[in-house]
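*Asks:* Based on what follows, work out the 3D shape:
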Amino acid sequence: MTTRASSPVYIQDCGFHSAMGSEHQHIHQCLLGERASNMVRDDDILNTQRSTYVGQVAESLPPLPESLCTYNTRNNRLALSALMQIEPSVKRAIEQYGKQRVAVVVGTSTSGISDGEMAIAHKGQHGKFPDHFHYSQQELGNSSDFVARYFGIEGPCYSISTACSSSGRVFISAKQLLESGIVDAVIVGGVDTACKLTLNGFNGLEALSDQLCRPFDAQRNGINIGESAAFILLSRQPTEIALLGVGDSSDAHHISAPHPEGNGAEQAMSKALKDAGLTPNDIGYINAHGTATPLNDSMESKAIYRLFGQSVPVSSTKPLTGHTLGAASATEAAIAWHLLKYDLPLPKQHCQDKATDIDVSLVESLAKLEGKAILSNSFAFGGNNISLIFGYTHD
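*Replies:* I've put the predicted structure just below:
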């Protein structure tokens, strides 16, 4: 039975830049398997004698305005490359509502750490930090502050950092800000760039793969990390595509491992369905968290199967982008928007040998979305789980 839905929050525009590129044509070609994304082997980033694959942004990034030179980090330049894609829409919202009535909520887990790493290396060699470096560039709030300063926004502005669910929680915050009437529009998104701290941390957890990641495969052995920026403008002004529902949970099973039965994942998906007023039959595709670690893929499969059986096609797009950490939810929200906006076929799961512990129906052939909505999962350390539902606002 369909439950009572909360009011949808409408997507006005979307900007996106990842290892798939930033041009819509390139993104679509990658999603269709017609073009390889920039998943590259890196032999130098790890402190051990190992190689790994990283989803790198290949294109040059735009310079920041001189007035914002104190925010000049790779993370903010990557953010700007996505923000410029939605800049006309943001400016219209500011003109319509006023700069005090627009909010900024950004998810990140690295902020400017990669620049901090280079600054420390510079100090070791030259005895001082570079003149352009300031410790504030590494602060998590630096990302949201930059976005607000760039657009001259004076509404609520903050960053969220809950590891790999960071940019999923921004959608929950934005929905609450809009429903409360505090603001009329919100720029939400996530941005993370590759840095040695994060990659070596995951390597220390033995979660990093030395090959291209293989979600749901019998031979899966870990994640690839990627960098990405994805920003979406939300408001109550009706459009064709909306954030229909949100769900979260915190199972707190273990600091770095998910609950083996996927209890928290199931709870987050159930809450998102309830919030959207939808049933499992309304979901036409699930973009899984699908990290390609043995524990995550197994528990997520169990949780999806309990709710949806094998009726809904599932795939993970992390082989195309890498796991973009704090930007993962926003990255996959942007992918969902592209699928809906341009009526693209569902991304295939190129699974050479589907694991026996995976019970869900994977997207293994060319197929279009059946159903009005896409559910996207993001799960983080500590059992911090987020499920988002995006879909059409017409039947």
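*Asks:* only C-alpha atoms for contact and neighbour calcs from this point on.
*Replies:* Will do.
*Asks:* Ser22 touches Phe16, doesn't it?
*Replies:* Yes: Ser22 is in contact with Phe16 according to C-alpha atoms under 8 Å; the separation is 5.9 Å.
*Asks:* what do these two both touch?
*Replies:* Ala82 (C-alpha atoms under 8 Å, 6 or more residues apart in numbering).
*Asks:* Looking at the two, which one has more neighbours?
*Replies:* Phe16 (33 against 21; other C-alpha atoms under 10 Å).
*Asks:* That one: what's it in contact with?
*Replies:* Phe16 makes contact with Ser22, Ala82, Gln85, Ser228, Ala229, Ala230, Phe231, Thr331, Ala334, according to C-alpha under 8 Å, 6+ apart.
*Asks:* The same query, at a cut-off of 10 Å, please.
*Replies:* 22-24, 27, 78-79, 81-86, 189-191, 228-232, 330-335, 338 (C-alpha atoms under 10 Å, 6 or more residues apart in numbering).
*Asks:* where does it land in three-state SS?
*Replies:* strand (DSSP: H, G, I helix; E, B strand; the rest coil).
*Asks:* out of everything not next to it in sequence, what's closest to it?
*Replies:* The shortest distance from Phe16 to any non-neighbouring residue, by C-alpha to C-alpha, 6 or more residues apart in numbering, is to Ala230 (4.3 Å).
*Asks:* Would you tell me what the next helix or strand after the longest helix along the chain is?
*Replies:* For the chain, the longest helix by residue count, based on DSSP state H, is helix 74-97. Under the assignment DSSP states H and E, the closest C-terminal helix or strand after helix 74-97 is strand 102-107.
*Asks:* for that next one, packing partners?
*Replies:* helix 74-97, helix 141-151, strand 157-160, helix 166-180, strand 185-192, strand 228-235, helix 328-341 (3 or more C-alpha pairs under 10 Å, 6 or more residues apart in numbering; DSSP states H and E).
*Asks:* starting at the chain centroid, how far to the third one?
*Replies:* Computed by C-alpha atoms, centre = their mean, to the nearest Å, the separation of strand 157-160 from the middle of its chain amounts to 15 Å.
*Asks:* Show me what it is packed up against.
*Replies:* Other elements packing on strand 157-160 under the criterion 3+ C-alpha pairs under 10 Å, 6+ apart are strand 102-107, helix 141-151, helix 166-180, strand 185-192.
*Asks:* And that strand, what's buried?
*Replies:* Counting neighbours by 16 or more other C-alpha atoms under 10 Å, one finds that the buried residues in strand 157-160 are Cys157, Tyr158, Ser159, Ile160.
*Asks:* Then the last one?
*Replies:* Neighbour-count burial for helix 328-341, counted by 16+ other C-alpha under 10 Å, picks out 328-340.
*Asks:* can you map out the helices along the protein?
*Replies:* Along the chain, counting by DSSP H, helices occupy 24-31, 74-97, 113-126, 141-151, 166-180, 196-204, 263-276, 294-308, 318-321, 328-341.
*Asks:* Let's compare: structure for the following, please.
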Amino acid sequence: MPSINILDYSVRSAQGNLNQTLDAMQKAEVKISSKNISIDGSEIAIPFFTFKEEVAQNQQSVKEAIKSLIEGIVGTLDKEKRASTALIVGTSLVDFNLMQAVKESIEQKSQDSFISQKNSIDSFAKELADEFGLNEYTMTISTACTSSANALLEASNLINSSVVDYAIVVGLEIFSPIMSSGFYSMSLLSQSSPQPFDVKRDGIVLGEAISAILLGRDTSKWSLLGGYSNCNSATITSVSQSGEECVEVMQKALEYTHLDAKDITALKAHGTGSDSNDLAEINAISKVFDNPLIFTALKPYVGHTI
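*Replies:* Now for the predicted structure:
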């Protein structure tokens, strides 16, 4: 079966576009800002990787942010290719109207009965697909930290099944007071900066980012061979410290892509910076790979973008 290739991409992080992000990483000039969250009626500032130009917490702003990112990619496709291009979004964001209702309930404010306006992130995907002349097949996947990874796998499945010939996969995250407060309440947030796998690590720094990848079978030097996803954890926030759940996922990914552990030359770890997750990953990597392996994490540069 012909490989599924990465044909185009676009990135917007707290450091800027892809080139600006890479430049900040190379020069060690990564900038971390802050956001305020409400905890028990008090405003608390937390470290946060924020966009240089704010994306407001409303439906229209998020839609426009997605549109501005993918229009360059869409512009490379002719009318026929667009008609066979699915739009898949991976995000932890939900209906903003629902988020507001939950927030008011937590703060015990009087509120009107919640009525869903059916204007979620998936509504944006459908609207943008129609606007750009893409295939009517759209999907939004929200599985917390694995949202975008699962979106990539689902896009690959759609192309392999000949449902579409191409897929634009979008990963999206903006500041969410409710989500940030949740991480804070579980004592998972760093008080300074993310330092995954470091002895001084003290937790996560959340962040904003939008990225998009165009997948298809046209010739390219980059391919998506496949992967594996599983929902099996020891707690609501982490796997067991032995890393057995991570071992299973990596071994299955290697099996499904017909690769051996010795074929892997580099690995991008989840690297949240929390004690339990980092320990689980280190243990899992040591169990799957016999030889020393180069691995890295991106969260010190762009934050934990869910």
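*Asks:* ok so, going back, now render the buried residues of helix 328-341 of the first structure as CSV, adding distance to Ser249 of the first structure.
*Replies:* Shown next, in CSV, are these (distance: C-alpha to C-alpha, whole Å):
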residue, distance to Ser249 of the first structure
Ala328, 17
Ser329, 15
Ala330, 18
Thr331, 20
Glu332, 19
Ala333, 19
Ala334, 22
Ile335, 23
Ala336, 22
Trp337, 24
His338, 27
Leu339, 26
Leu340, 26
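*Asks:* Max pairwise distance over those residues: which two?
*Replies:* Ala328 and Leu340 (18.4 Å; C-alpha to C-alpha).
*Asks:* residues in the second structure matched by stretch 152-163 of the first structure, start to end?
*Replies:* Aligned by TM-score structural alignment, stretch 152-163 of the first structure falls on residues 133-144 of the second structure.
*Asks:* First residue to last residue on stretch 201-211 of the first structure, what's the distance there?
*Replies:* 17 Å (C-alpha to C-alpha, to the nearest Å).
*Asks:* For it, buried residues please.
*Replies:* Judged by neighbour count (16+ other C-alpha under 10 Å), stretch 201-211 of the first structure contains these buried residues: Phe202, Asn203, Ala207, Leu208, Ser209, Asp210, Gln211.
*Asks:* Same question for stretch 275-283 of the first structure.
*Replies:* In stretch 275-283 of the first structure, counting by 16+ other C-alpha under 10 Å, buried: Asp275, Ala276, Gly277, Leu278, Pro280, Asp282, Ile283.
*Asks:* how near is the second one to Tyr97 of the first structure?
*Replies:* Just to be clear, that refers to Ala276 of the first structure. For Ala276 of the first structure, the distance to Tyr97 of the first structure - C-alpha to C-alpha - is 26 Å.
*Asks:* coming back round to it: quick one: which of the buried residues of helix 328-341 of the first structure is nearest Ala121 of the first structure?
*Replies:* The nearest member of these to Ala121 of the first structure, counting by C-alpha to C-alpha, is Ala328 at 28.6 Å.
*Asks:* wait, doesn't that closest one sit right on Thr162?
*Replies:* No: if you go by C-alpha atoms under 10 Å, Ala328 of the first structure and Thr162 don't touch, sitting 11.4 Å apart.
*Asks:* hey, what's in contact with both of the two?
*Replies:* Residues touching both Ala328 of the first structure and Thr162 (C-alpha under 10 Å, 6+ apart) are Gly107, Thr108, Gly168, Phe379.
*Asks:* Just to confirm, what residue in the second structure is aligned with Ser311 of the first structure?
*Replies:* In the second structure, Ser311 of the first structure lands on Pro292 (TM-score structural alignment).
*Asks:* okay, now that match: neighbour count?
*Replies:* The tally of other residues near Pro292 of the second structure (other C-alpha under 10 Å) stands at 9.
*Asks:* List the residues that contact it.
*Replies:* Applying C-alpha under 10 Å, 6+ apart, the residues near Pro292 of the second structure are Thr265, Ile285, Ser286.
*Asks:* circling back: got the contact list for the aligned partner of the residue nearest to Phe16 of the first structure in the second structure?
*Replies:* Under the alignment (TM-score structural alignment), Ala230 of the first structure pairs with Ser211 in the second structure. By C-alpha under 10 Å, 6+ apart, the contact list for Ser211 of the second structure reads 9-13, 17-18, 66, 69-70, 89-90, 148, 169-173.
*Asks:* Could you rerun that using 6 Å?
*Replies:* Residues in contact with Ser211 of the second structure, defined by C-alpha atoms under 6 Å, 6 or more residues apart in numbering, are Ser10, Val11, Val170, Gly171.
*Asks:* Pretty sure Pro47 of the second structure sits against Ser34.
*Replies:* Yes: applying C-alpha atoms under 6 Å, one finds Pro47 of the second structure in contact with Ser34, separated by 4.3 Å.
*Asks:* of those two, who's got more company?
*Replies:* Legend: neighbour count by other C-alpha under 10 Å for Pro47 of the second structure and Ser34, higher for Pro47 (21 against 15).
*Asks:* Can you name the residues that contact whichever residue in the first structure pairs up with that one?
*Replies:* Mapped onto the first structure by TM-score structural alignment, Pro47 of the second structure lines up with Tyr53. Applying C-alpha under 6 Å, 6+ apart to Tyr53 of the first structure gives the contacts Val40, Arg41, Asp42, Asn224.
*Asks:* Identify the farthest-apart pair in these.
*Replies:* Asp42 and Asn224 (10.8 Å).
*Asks:* More neighbours: which of those two?
*Replies:* Asn224 (30 against 14).
*Asks:* For the more buried one, which non-adjacent residue is spatially closest?
*Replies:* Nearest non-adjacent residue to Asn224 of the first structure, counting by C-alpha to C-alpha, 6+ apart: Gly322, 5.0 Å away.
*Asks:* Test my guess that the one you found contacts Ser228.
*Replies:* No: look at Gly322 of the first structure against Ser228 with C-alpha under 6 Å: they stay out of range, at 9.1 Å.
*Asks:* Looking at those two, which has the bigger crowd around it?
*Replies:* More crowded of Gly322 of the first structure and Ser228, by other C-alpha under 10 Å: Ser228, with 33 against 28.
*Asks:* do you know how far the more buried one is from Ser329 of the first structure?
*Replies:* Going from Ser228 of the first structure to Ser329 of the first structure by C-alpha to C-alpha gives 11 Å.
*Asks:* can you check Ala93 of the first structure too?
*Replies:* 24 Å.
*Asks:* re the thing from before, could you point out which of the helices and strands packed on strand 157-160 of the first structure sits nearest Glu261 of the first structure?
*Replies:* Comparing those by C-alpha to C-alpha, helix 166-180 comes nearest, at 21.8 Å.
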